[in-house]
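Colleague: Here's a sequence, model it:
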Amino acid sequence: MGEPADRLTQLDGLRGLAVLLVVASHTAESVVPYGGVVGVTTFFVLSGFVITRALLDEAERAGRIHLGRFWLRRAARLLPAWTAVLVVVTVAVIVLADPIRGDLPRVLATVGSYTGNHARVLGVELGPFEHTWSLAVEEQFYLVWPLVLILLGVLARTRPRTAAVALCGLVGAAVTWRVVGTVVLPYDRLAYGLDTSAAALLVGALAAFAVRTGSLRGLGQIDLRTGRPSAVVLGVGGVGATLLVVLSVCTLPITVGSLPGAARWVETAAVAVAALVVVAGALGGAPALDLAIARWFGTISYGLYLWHYPLLRIEPGGDPSTGVVRLGLALVGIGVASASWYLLERPVLRATRSWGRHPTTRPAAGAPQRVRGVTG
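Modeller: Next up, the predicted model:
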């Protein structure tokens, strides 16, 4: 299947790297202790970037952001696989007598309403659905962020500098609160709160504005002689991607013992590193992420994130999986996620492709123009 002309394929590869770090951490935490927090943080930055880019594209094409179409597109992308997971895992919990079975109605009400992050802040056990806290954070962001963008757009029509300052101030406040929270908040409150997770999402959103408006021209984005990303962009992409892996493995705690608070600082640092890789990837500066295998894992990343954790977490009769069995279950998760993409997610997306289209293609007056070279 051909790629759309404006698709940022290196970001697909980054998505693939992120999901593999998460799966590796959940499969063998002693080997990849921070893969989960780094991978999820990278997903947040990516989501902020991609969603903001899509909304800005719609504003340019149609002269407005259509909230109904945006939310329909999100529903078509997310709900089919999510519904399948809810049904299958619920049946598995009942049949295999997982310990969470007695609390299943409460758990399903929580995860089904996308409030799992709040439950985890309060220390509520969600069993094989614990990983859905990050989906809840993103859904809550999807509800609020388009409204904020609309308000910023209205302000920008008459006072563009004020709108830019407001955007930067919002992102700065979120990042400041994240850093402060890293010091003063309990870990569950820091890790799962919407307000503390907003830093990663908003940094990604700011990156989308920066790439789109050409604010990064000082990096010499494209080498005019070769038409390729500049050495600076390539260096940022390569070093950033390497740092994400290093942060995830971080073998120092294994060799010298536990480092109190290490996870929270790794997660906070990952916001900045992931943002650098996202920007570099959007400018074509992370060629290693353009490998076909990385992009393929990025394609199935949503299904893989959904399915792998229940497979690893369900405890038949109260007995958790261990050793090589966990590796086998992780591989099964890849197979199930592949089936989910090819048999469910992709057909639904194709059938609903026209939902998000707007008949108007004329840019609104004063709308920002597409930045040459953005797609690499």
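Colleague: going forward, measure contacts between C-alpha atoms and count neighbours the same way
Modeller: Noted.
Colleague: secondary structure class for residue 212?
Modeller: At residue 212 the chain is in helix, as set by DSSP: H, G, I helix; E, B strand; the rest coil.
Colleague: and it, how many residues sit next to it?
Modeller: 21 (other CA atoms under 10 Å).
Colleague: do residue 252 as well
Modeller: Residue 252, neighbours per other CA under 10 Å, totals 10.
Colleague: which residues in the stretch 201-350 of the chain form strands?
Modeller: 222-223, 228-229 (DSSP state E, counting those that start in this stretch).
Colleague: Check the ones you listed for me and report the most buried one.
Modeller: Most buried of the strands of the stretch 201-350 of the chain by mean neighbour count (mean count of other CA atoms under 10 Å) is strand 228-229; its value is a mean of 21.
Colleague: mind checking how far that strand is from the chain centre?
Modeller: Going by CA atoms, centre = their mean, to the nearest Å, the spacing between the C-alpha centre of strand 228-229 and its chain's C-alpha centre is 26 Å.
Colleague: Please apply the same query to stretch 32-48.
Modeller: 7 Å.
Colleague: And stretch 151-165, by the same measure?
Modeller: Relative to its chain's centre, stretch 151-165 lies at 27 Å (CA atoms, centre = their mean).
Colleague: in that stretch, what counts as buried?
Modeller: Within stretch 151-165, the residues that qualify as buried are 152, 153, 155, 156, 163, 164, counting by 16 or more other CA atoms under 10 Å.
Colleague: How about the second one: what's its closest non-neighbour residue?
Modeller: Just to be clear, that refers to residue 153. Among residues not flanking residue 153 along the chain, residue 163 sits closest, at 7.6 Å (CA to CA, 6 or more residues apart in numbering).
Colleague: That neighbour: which element?
Modeller: Using DSSP states H and E, residue 163 sits within helix 160-184.
Colleague: in that helix, what's buried?
Modeller: Using 16+ other CA under 10 Å as the test for burial, helix 160-184 gives 163, 164, 167, 170, 171, 174, 175, 177, 178, 179, 181, 182.
Colleague: before we move on, which element is the residue lying closest to residue 292 once chain neighbours are set aside in?
Modeller: Once flanking residues are discounted, residue 292 sits nearest to residue 13: 8.0 Å by CA to CA, 6+ apart. Using DSSP H and E, residue 13 sits within helix 9-27.
Colleague: Alongside the first, I'd like the structure of this one:
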Amino acid sequence: MERGGRLGYRPALDGLRGVAVLLVLAQHANVPFFAQGGTVGVTLFFVLSGFLITSILRDERATTGRTDFRGFYLRRARRLLPALALLLVGVTAYLLASGQSLVDVLLTAAYASNLAGASGHNLGNLVHTWTLSLEEQFYLLWPLLLPVVARRRRPALVLAVVAALVVAWRVVLSMSGASVERIYFGPDTRADAIVIGCALAFALASIPARHLRLAAAVSAAVLAGLCAAPPESALAWLLPPITLASLVVVAHAARSAPKLLTWRPLVATGRISYGLYLWSFPVALSVESRDLPLWVSAPTIAAVSVALALASWFVIERPFQRRPVKAAVDPVDPVDPVDPVDPGEVVPLTSKALPAR
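Modeller: The predicted model follows:
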């Protein structure tokens, strides 16, 4: 942490975004041993999102004594809406040309795709936007709830308890026979990673950096192993270790800036991670429909996705970000949802698209 408690811009956190989105891309492209790469990548994005957004809001209140809601929401809109609008225009054109319904586009535009997915609706090319919906719901609620939580004696502990309750609720639903879609997409069953990231923003300064290095190495190994878990893995039991390991990795990246995560190509990948996330899934569906061998399809998916993400970054995203927004504080670079991710549903739309219960 910088003096005064402010986080400041950390290239390692962009590097971590780069790792997360590459894991998502690997699963989209059906790369061997990455059957759960997207699940790990999205969870990393969620933890990072909760941590950074909470840091932004806390720094602003510490500096000005208030939260600039208008500035916060305007920055989020400028960061996220233009690139999403471009994707929706492309998908709309495809659906109209093929005579299909625009319901999925409307659900995505309303940030309700996670609710639709939890009810069993398949959003096709836009199924991965469920994470954007969860993030947007977080953005809407958390700035209002944060002052209440921050007044608690131990806000990090309060948030950790909330995250534990989400995990317990997910297990209860799973054991009671709830559908995989209900568990996978539900905001009440997937909020734990974001909430634990919020808790980290309160607790990071009290965590000795020297204790994080070994824990982060072990956590990274755990995440690497869980990436290779079979697609039918039970989600209720797979997510807790992924979330805890992601928490440790994010904490280490924020405190110590590991050299690997500050590698320039990885940081650059993190900078375009939002566009890469948005485009990789529909690109993967399109390429896979041509029944190409893996050694052709995987590089094609990667190349086309990166090209579209770069175009999105330079033509759409960056110009909007450069427009000044009057705000008290914006101490860290805006987080990408997957922003994760920020951070979406990260597996092909087949019968194996969701983990089994």
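Colleague: what TM-score do we get after superposing?
Modeller: Once superposed, the chains reach a TM-score of 0.83 (TM-score structural alignment, normalised by the length of structure 2), with 323 aligned residues with a CA RMSD of 2.6 Å.
Colleague: that older thread, ok, the residue nearest to residue 292 of structure 1 touching residue 289?
Modeller: Yes: taking contacts as CA atoms under 8 Å, residue 13 of structure 1 lies within contact range of residue 289: 4.4 Å.
Colleague: what's around the equivalent of residue 326 of structure 2 over in structure 1, how many residues?
Modeller: With the correspondence set by TM-score structural alignment, residue 326 of structure 2 lines up against residue 355 in structure 1. Neighbour count of residue 355 of structure 1, defined by other CA under 10 Å: 15.
Colleague: Is it correct that residue 355 of structure 1 is in contact with residue 69?
Modeller: Yes: between residue 355 of structure 1 and residue 69 there is a contact under CA under 8 Å: 6.4 Å.
Colleague: for the closest residue to residue 122 of structure 2 other than its chain neighbours, what are its contacts?
Modeller: Nearest residue to residue 122 of structure 2 in three dimensions, chain neighbours excluded: residue 116, at 7.7 Å (CA to CA, 6+ apart). Shown in contact with residue 116 of structure 2 (CA atoms under 8 Å, 6 or more residues apart in numbering): 107, 122, 123.
Colleague: secondary structure element for the counterpart of residue 47 of structure 2 in structure 1?
Modeller: In structure 1, residue 47 of structure 2 lines up with residue 45, judged by TM-score structural alignment. Residue 45 of structure 1 belongs to helix 35-62 when elements are defined using DSSP H and E.
Colleague: what does residue 81 of structure 2 give?
Modeller: Under the assignment here (DSSP H and E), residue 81 of structure 2 is part of helix 69-97.
Colleague: Which strands and helices lie in contact with the following helix or strand past that helix?
Modeller: Sequence-wise, the next helix or strand downstream of helix 69-97 of structure 2 (DSSP H and E) is helix 103-109. For helix 103-109 of structure 2, the elements it packs on are helix 69-97, helix 113-118, judged by 3 or more CA pairs under 8 Å, 6 or more residues apart in numbering; DSSP states H and E.
Colleague: any idea which of those is most buried?
Modeller: Most buried of those, by mean neighbour count (mean count of other CA under 10 Å): helix 113-118, with a mean of 24.
Colleague: so that one matches what in structure 1?
Modeller: Going by TM-score structural alignment: helix 113-118 of structure 2 matches residues 116-121.
Colleague: how big's the offset between the matching stretch and structure 2?
Modeller: Following the fit onto structure 2, the mean deviation recorded for stretch 116-121 of structure 1 is 1.0 Å by mean CA distance after the TM-score superposition for structure 1.
Colleague: What residues does the residue nearest to residue 153 of structure 1 make contact with?
Modeller: By CA under 8 Å, 6+ apart, the contact list for residue 163 of structure 1 reads 152, 153, 155, 156.
Colleague: Same question for residue 87 of structure 2.
Modeller: So residue 87 of structure 2 contacts 278, 279 (CA under 8 Å, 6+ apart).
Colleague: What is the equivalent residue in structure 1 for it?
Modeller: By TM-score structural alignment, residue 87 of structure 2 lines up with residue 85.
Colleague: Over to residue 62 of structure 2?
Modeller: Match for residue 62 of structure 2 (TM-score structural alignment): residue 60.
Colleague: What is the neighbour count of that match?
Modeller: 21.
Colleague: I'd like the distance between it and residue 142 of structure 1.
Modeller: For residue 60 of structure 1, the distance to residue 142 of structure 1 (CA to CA, to the nearest Å) stands at 19 Å.
Colleague: again, but for residue 339 of structure 1
Modeller: Residue 339 of structure 1 is 27 Å from residue 142 of structure 1, by CA to CA.
Colleague: ok, those two, which is more surrounded?
Modeller: residue 142 (18 against 14).
Colleague: which ones are touching the counterpart of the more buried one in structure 2?
Modeller: Counting by TM-score structural alignment, residue 142 of structure 1 lines up with residue 139 in structure 2. Taking CA under 8 Å, 6+ apart, we find residue 139 of structure 2 in contact with residue 73.
Colleague: returning to that earlier point: buried subset of the contacts of residue 116 of structure 2?
Modeller: Using 16+ other CA under 10 Å, the buried ones in these are 107, 123.
Colleague: ok, back up a step: work out for me the element the match of residue 142 of structure 1 sits within.
Modeller: Take DSSP H and E as the rule and residue 139 of structure 2 turns out to sit in helix 130-150.
Colleague: how far is the helix holding residue 81 of structure 2 from where the chain is centred?
Modeller: On the basis of CA atoms, centre = their mean, helix 69-97 of structure 2 is displaced by 16 Å from the centre of the chain it belongs to.
Colleague: Can you report how many residues neighbour residue 248 of structure 2?
Modeller: Residue 248 of structure 2 is flanked by 22 other residues according to other CA under 10 Å.
Colleague: go on, the one 10 residues further on?
Modeller: Counted with other CA under 10 Å, the burial measure for residue 258 of structure 2 works out to 17 neighbours.
Colleague: dump the residue contacts of the closest residue to it other than its chain neighbours.
Modeller: Closest residue in space to residue 258 of structure 2, ignoring its immediate chain neighbours: residue 12 at 6.7 Å, by CA to CA, 6+ apart. Applying CA under 8 Å, 6+ apart to residue 12 of structure 2 gives the contacts 253, 254, 257, 258, 259, 261, 262, 267.
Colleague: what about residue 249 of structure 1, distance to residue 25 of structure 1?
Modeller: Residue 249 of structure 1 sits 9 Å away from residue 25 of structure 1, taking CA to CA as the criterion.
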